[in-house]
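Novice: sequence-free structure coming up:
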């Protein structure tokens, strides 16, 4: 994989970069948010490792800018801030995973590889536009329209809908959603998927559940005939 590390601590940046190269990956390094964002906008990466507290442009602002531009590269946030509220803020900014400093490299490597697998498991889009019936998603502008009407979605809702639409006409299991949208490799035993699906249906006006159909005990299917 090709990985970009955006980290202002030279010891961490050098150590992680060297270790990832030894593990067989191609690695680029950036020491501040501005240079990291420039690389992200001009190079293609499989995974980004982003420190939260960065000079010139902080990590969460960097991630929000990327997501706003349609960049969906998997992001692992590194931070010394480990409270629940800090982790939630990181994930809500568009991060896919969150690792608290200090960390074991073997765990970082496992998380990076999991993000890479998730990204590579998604079907390749032929363009930045996805369609399913009267629904249209513009991945570059981060816009969703149904019957020509713009639908405002939060970042996680957008990712959930994108995942479903990319597999339109196919069963998307709960496990696929947990791994592909939340990067959970275990069942959190919560109603997180049900809650987000319910909100998504409401925003899309899918009152009869005809666009996003539930397959009881299995998952969901996007019906593109709607």
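Specialist: Happy to help now that I have it. Owing to the predicted nature of the structure, the values given are computational and were not obtained by experimental measurement.
Novice: contacts, neighbours, all on C-alpha from now
Specialist: OK.
Novice: residues contacting residue 94?
Specialist: 63-64, 67, 75, 155-156 (CA atoms under 8 Å, 6 or more residues apart in numbering).
Novice: same question but for residue 98, I mixed them up
Specialist: 76-79, 87, 90-91.
Novice: surely it forms part of a strand?
Specialist: Yes - the assignment for residue 98, made by DSSP: H, G, I helix; E, B strand; the rest coil, places it in a strand.
Novice: gap between stretch 58-69 and the chain center?
Specialist: Computed by CA atoms, centre = their mean, to the nearest Å, the chain-centroid distance of stretch 58-69 equals 12 Å.
Novice: circling back: quick check, nearest of the contacts of residue 98 to residue 59?
Specialist: residue 77 (7.9 Å; CA to CA).
Novice: hang on, isn't the closest one packed against residue 50?
Specialist: Yes - judged on CA atoms under 8 Å, residue 77 makes contact with residue 50 at a distance of 4.9 Å.
Novice: tell me the centre residue of the protein?
Specialist: The residue lying closest to the centre of the chain (CA atoms, centre = their mean) is residue 96, at 4.7 Å.
Novice: setting aside sequence neighbours, what's the nearest residue to that one?
Specialist: Of all residues not flanking residue 96 in the chain, residue 75 sits nearest, at 5.3 Å (CA to CA, 6 or more residues apart in numbering).
Novice: likewise for residue 123?
Specialist: Nearest to residue 123 is residue 166, by CA to CA, 6+ apart, at 6.8 Å.
Novice: my guess is residue 143 contacts residue 151, does it?
Specialist: Yes - between residue 143 and residue 151 there is a contact under CA under 8 Å: 7.4 Å.
Novice: shared neighbours of these two, which are they?
Specialist: With CA under 8 Å, 6+ apart as the test, residue 143 and residue 151 reach no residue in common.
Novice: which positions within the helix ranked longest in the chain qualify as buried?
Specialist: The longest helix of the chain (DSSP state H) is helix 105-121. By neighbour count on 16 or more other CA atoms under 10 Å, the buried set for helix 105-121 is 108, 111-112, 114-119.
Novice: structure two is appended below for comparative analysis:
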């Protein structure tokens, strides 16, 4: 999540600064607004990957800010922070466009987990909408059947593309040879074991050999995983 920009709309300066400091230590970029009016102007700019939004704000409350943001932006995740933990308050927050709700006081570790989950969910949704997935500098365009690594076009056979498509759609998850065999060769792993290994080597030569970081990793006894390490 390095480099992601987070807008903190919180009128309690101590809380806002504490959150900002913690997020910066995790390599996020942050901006703070101390009232709803200024926060809403920042929020609709489209420059942020996530909005942390307090409910009780001067000038304009969190419900109003969320509604205004959602009129212009349906994608940016909104995480509401509030001392109000009643069900009715949460329901209204969600109805106004919040994606998640965290009741004060909270542990920063829980806030961080919520933020990471929302950013990951947002990234997956965007990938599905664009029909592309990027891991490190590898980009796979499923509609055009194109593959790029470090902006260089990589030519793959249909079977190689199918294997790469399966790996990148499951990126960061170890997939077994049995899963690959069923998805790509429509047969069991015992029949396809050698073939899978051959095609994994084909892919490595094309998308890993001349590039860093290496993306296709073997997990002994488990299978393969595509991720930047």
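Specialist: Nice, thanks for sending it over. Remember, it's a predicted structure, so these values are computed and weren't measured experimentally.
Novice: picking up where we left off before, against structure 2, where does the longest helix of structure 1 fall?
Specialist: With TM-score structural alignment applied, helix 105-121 of structure 1 matches the range 108-124 in structure 2.
Novice: so residue 97 of structure 2 sits in a helix?
Specialist: No - judged by three-state DSSP, residue 97 of structure 2 forms no part of a helix; its state is coil.
Novice: what lines up against the residue nearest to the centre of structure 1 once you look at structure 2?
Specialist: Residue 96 of structure 1 maps onto residue 99 in structure 2, by TM-score structural alignment.
Novice: swap in residue 40 of structure 1?
Specialist: Under the alignment (TM-score structural alignment), residue 40 of structure 1 pairs with residue 43 of structure 2.
Novice: contacts only, for that match.
Specialist: With CA under 8 Å, 6+ apart, residue 43 of structure 2 has these contacts: 7, 51, 69.
Novice: excluding its backbone neighbours, what's nearest residue 212 of structure 1?
Specialist: Nearest non-adjacent residue to residue 212 of structure 1, counting by CA to CA, 6+ apart: residue 222, 4.8 Å away.
Novice: how far away is the one you found from residue 109 of structure 1?
Specialist: The spacing between residue 222 of structure 1 and residue 109 of structure 1, counted by CA to CA, to the nearest Å, is 34 Å.
Novice: and what of residue 93 of structure 1?
Specialist: Distance from residue 93 of structure 1 to residue 109 of structure 1, by CA to CA: 22 Å.
Novice: in which helix or strand would I find the residue located most distally from the centre of structure 2?
Specialist: When distances are taken from the C-alpha mean of structure 2, residue 191 lies farthest, 36.0 Å away, according to CA atoms, centre = their mean. Residue 191 of structure 2 belongs to helix 189-207 when assigned by DSSP states H and E.
Novice: buried ones in that helix, by neighbour count?
Specialist: 189, 192, 196, 200, 203-204, 207.
Novice: which SS state does residue 45 of structure 1 fall under?
Specialist: Secondary structure, three-state DSSP: residue 45 of structure 1 is coil.
Novice: residues contacting the residue nearest to it when sequence neighbours are not counted?
Specialist: Among residues not flanking residue 45 of structure 1 along the chain, residue 2 sits closest, at 5.2 Å (CA to CA, 6+ apart). Going by CA under 8 Å, 6+ apart, residue 2 of structure 1 touches 25-28, 44-47.
Novice: tell me how many other residues crowd the alignment partner in structure 1 of residue 82 of structure 2.
Specialist: Counting by TM-score structural alignment, residue 82 of structure 2 corresponds to residue 79 in structure 1. Neighbour count for residue 79 of structure 1, taken as other CA atoms under 10 Å: 21.
Novice: so what's residue 58 of structure 2 closest to, chain neighbours aside?
Specialist: Nearest in space to residue 58 of structure 2, with sequence neighbours left out and distances taken as CA to CA, 6+ apart, is residue 35 at 5.2 Å.
Novice: just the helices in structure 2 please.
Specialist: 13-25, 36-43, 62-72, 87-95, 108-130, 158-169, 177-180, 189-207.
Novice: let me have these in a markdown table, adding distance to residue 147 of structure 2 as columns.
Specialist: Shown next, in a markdown table, are these (distance: least, CA to CA, whole Å):
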| stretch | distance to residue 147 of structure 2 |
| --- | --- |
| helix 13-25 | 34 |
| helix 36-43 | 34 |
| helix 62-72 | 33 |
| helix 87-95 | 38 |
| helix 108-130 | 14 |
| helix 158-169 | 8 |
| helix 177-180 | 20 |
| helix 189-207 | 9 |
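Novice: for residue 225 of structure 2, find the nearest of these.
Specialist: Comparing the helices of structure 2 under CA to CA, the one sitting nearest is helix 158-169, at 6.9 Å.
Novice: name the helices or strands packed onto that closest one?
Specialist: strand 132-135, helix 189-207, strand 223-226 (3 or more CA pairs under 8 Å, 6 or more residues apart in numbering; DSSP states H and E).
Novice: looking at these, spot the one closest to residue 158 of structure 2.
Specialist: helix 189-207 (11.4 Å).
Novice: that older thread, of all the helices of structure 2, which one is nearest residue 149 of structure 2?
Specialist: Evaluated over the helices of structure 2, closeness to residue 149 of structure 2 peaks at helix 189-207, with 6.6 Å, by CA to CA.
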